[in-house]
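J.: can't give you the sequence, but here's the structure:
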């Protein structure tokens, strides 16, 4: 049996987020965030009408869950801080009960020699911030920086890694184009403005962190999915170039190089989509780039040339339970949408997740890391999320009550083989985090798709390790992949 050895000190871990893990939505001073608000207004949009108040209750059970992480030999764990818990009114006093919870969680992780990685924002804007315009309002950028500085004041000297934002490009898509996140807008120009303000906030937070000379490093998490054209036809290549520009390079170039891509600005100017940029912003972006990148990878993006009459083509990204009626899933008459410039390509022979419907393409993780190596100065990075969600996992429980998820083991093995190849070829990758160690609540889908190494029983609230968890335990212990 061959063994693939990973670098000494490699971080093996998992990722989580406050909304899907913490629970205690109305306790100890936490104010509502955008998910609480959306669920209160449209519970029918969420699977089985299970909202963010029905999560894993990390707030009360953190000791139990950290011990379960340790039992898998995990040595790092990324969790996010809830802005609406830490500073309930968004811009005022720090909630000391929140500080105590996060300090206790950090201490418990360190007790078991698990590296804490704090993410400062994972899609959960305080409702009070959304009510003044959310990420379209530049004031929210400054309030966010103040919140992050308050977090640094409490934890900055204790940690080696901070992450400013998770999947910076997802909110502009989900919240401002395709209606799968709050604030459920469909407006291309607003999408670009929100994306720009997130990047500006990121740079200002990095500036704040380095100003205080904290001992660690600060980065951000992107999902720079590789974009593959259907063919070498110039129209397909042009479509792929557009998607890469609007969804990947905009965020990569600013985060790593501190520059907005020239072709992005030219496109935005041509179609009157240019975000409001103040003169001093350019230098702030240039001077405050990331120390490292988190790279989330689940599936590739495959595209082809757009339909000639794109306005009459049904948009592909609306979820089945979109609040818009099926017959209304079109942009407003005359409204520009990205689908004018590309169309998703459904590759006939692709390997599929049999449950969720996402493509499984392990080589994409290699292609992504090689791009960072070759085009972005081999920026220091780690895999921030990678995982396989499966519905109805009770169908795979054996007579001993364990989920026999060989499909998940195969998924991870195939991706890790390509990850190891990238490291062998010089990728500056220092860790690998799964999504997620535990089955957890996710937006709209609730507990429909399970990702964890531990199965969460919704009835009795217990955790049971899956076969994949025992496999990962050995991987972490040996720092090597057997194949």
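T.: That came through, no problem. In this text, all values refer to a predicted model and were calculated from it rather than measured experimentally.

J.: alpha carbons only for contacts and neighbour counts from here, please
T.: Will do.

J.: Span of stretch 347-363 from start to end?
T.: Separation of the first and last residues of stretch 347-363 by C-alpha to C-alpha, to the nearest Å is 15 Å.

J.: Give me the residues contacting it.
T.: Stretch 347-363 is contacted from outside by 230, 298-300, 302, 388-391, 411, 414-415, 418, 449, using C-alpha atoms under 8 Å, 6 or more residues apart in numbering.

J.: for comparison:
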């Protein structure tokens, strides 16, 4: 393993900089609030009078989309969640234990010792949450299915009570005119499979394919879009390099074997869907980060290229080109566990044709000549997140330029704020509006330049359990008062409703 790789994997600064989409680094606090960080937050305007459901954009003309940037007819405006972050009901209706149950209940692993045992109680309140989605005007809802709710130990017979919950959810979406987009794996691996080696064990990929087949056959064509693995990179980096996500390991050699098995699981599940004869579409959900040289030196250019290999091409190339990037393989070494773990035919499975690619964008990276990263832009409450809307344009156009016109969907984009419920029952999150406006504008520019972008999903619909950060960070369009589970649409929710109504900005 090269010196660059060692520095990249073991640098404390990387602990926060490589955190995944909804998995911020361990440092507390923000370097700047979103409202202060985002240039041009002219929509701030202070608290807005209104009822208990938040500020109404009809009373604040600055929030109204002006119609200058229209998206294609039928564009899928949506929001996203994941099972462990919102469902709760951790021990109900036959659900088994997941790695996140174990991790979050281990002292010192999450902020304040928070767990997802209750979260936003979506399991019991899903009908009301569906009504919230309808009132927002959502056209698409991206959610995840809890593997241990379907198979308590990750294998064997389907838990019908768990499957029935998702059938009710999907039926409720259709009744409200919202298109379901289901993610098969959003990090909640059954603990029994972890006890048998987890994603280091090649067999886990095959157990995942069996689980996926059961879900495909159980929900059928009621789900038009399936996403296979959510952010394999975050599992690799946060779960196996730095240890601040489940399963909590620090083992660089294991990490990239895990990357291969996650990719293999993706390919096997694509083939499982095809075998059912379903008309559903399928693809992976990758968090992609543009990697820029921090200066004009040749050393920075080379280091940024390799950094991009670990951040992006390791996953994109294997899925869309059927090979792992040579520079990453060389950097890891010929005797790495990844290199030794690739069996004949694996890359053909991994590169099974997909119907779409889900892109999740949060932050850029600026890489110095020695492989470190530097901060160039204001950060959100999550101090790993630099706010740089042009990065959205750059990563979308780069995927189309380098990999061809595969249909794209943005399945996560958002930021956390220290949102508070005002005395008048409103939540004024003007900084989030500015963030979303700028990133949606960047996405529109990409569409105008030929990117086949089909839909955009805000992360997140609801405030939720934010992994290692517990409940300290709020990412939602809808405020959740956790003691009462009351939902309060924030000012950004009302603004987003108008964006959907206008089909643009």
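T.: Yes, it's here. Quick caveat: nothing in here was measured; it's all calculated off a predicted structure.

J.: ok so, going back, list the ones among the contacts of stretch 347-363 of structure 1 that fall in strands.
T.: Per DSSP state E, strands hold the following members of the contacts of stretch 347-363 of structure 1: 302, 390, 391, 449.

J.: Just the buried subset of those, please.
T.: 302, 390, 449 (16 or more other C-alpha atoms under 10 Å).

J.: Which residue of structure 2 sits opposite the last one in the alignment?
T.: This means residue 449 of structure 1. Structural alignment (TM-score structural alignment) places residue 449 of structure 1 against residue 473 in structure 2.

J.: Now do the strands in the stretch 401-505 of structure 2.
T.: Assigned by DSSP state E, counting those that start in this stretch, the strands in the stretch 401-505 of structure 2 fall at 408-412, 453-459, 478-481, 486-489.

J.: Name the next helix or strand following the top helix by length along structure 2 along the chain.
T.: In structure 2, taking DSSP state H as the definition, the longest helix is helix 252-276. Sequence-wise, the next helix or strand downstream of helix 252-276 of structure 2 (DSSP states H and E) is strand 281-287.

J.: can you tell me what part of structure 1 that next one aligns to?
T.: Taking TM-score structural alignment, strand 281-287 of structure 2 hits residues 217-223 over in structure 1.

J.: now do stretch 235-252 of structure 2
T.: Per TM-score structural alignment, the counterpart of stretch 235-252 of structure 2 in structure 1 is residues 171-188.

J.: Check stretch 484-503 of structure 2 too.
T.: Under TM-score structural alignment, the match for stretch 484-503 of structure 2 is residues 460-479.

J.: Contacts for the matching stretch, please.
T.: Stretch 460-479 of structure 1 is touched from outside by 5-8, 10, 12, 56, 71-75, 402-406, 408-409, 453-457, 481, with contacts defined as C-alpha under 8 Å, 6+ apart.

J.: Put the buried members of those residues into a ChimeraX selection.
T.: Buried members of the contacts of stretch 460-479 of structure 1, defined by 16+ other C-alpha under 10 Å, are picked up in ChimeraX with:
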select :6,10,12,56,72,73,74,75,402,403,404,405,408,409,453,454,455,456,481
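
J.: residue range for stretch 140-151 of structure 1 in structure 2?
T.: With TM-score structural alignment applied, stretch 140-151 of structure 1 matches the range 204-215 in structure 2.

J.: In the stretch 51-200 of structure 1, mark out all the helices, start to finish.
T.: 58-71, 83-86, 96-111, 127-130, 138-155, 170-176, 188-211 (DSSP state H, counting those that start in this stretch).

J.: The fourth one vs structure 2, average offset?
T.: With both structures laid over each other, helix 127-130 of structure 1 and its partner residues in structure 2 are 0.2 Å apart on average (mean C-alpha distance after the TM-score superposition for structure 1).

J.: same check, this time on the first one
T.: For helix 58-71 of structure 1, the mean distance from the matching residues in structure 2 following superposition reads 0.7 Å, by mean C-alpha distance after the TM-score superposition for structure 1.

J.: That helix aligns to what range in structure 2?
T.: The aligned range for helix 58-71 of structure 1 is 122-135, by TM-score structural alignment.

J.: how far does the matching stretch sit from the chain's center?
T.: Taking C-alpha atoms, centre = their mean, to the nearest Å, one finds the center of stretch 122-135 of structure 2 at 20 Å from the center of the full chain.

J.: And it, what's buried?
T.: Buried-residue list, stretch 122-135 of structure 2, by 16+ other C-alpha under 10 Å: 122, 123, 126, 129, 130, 132, 133, 134.
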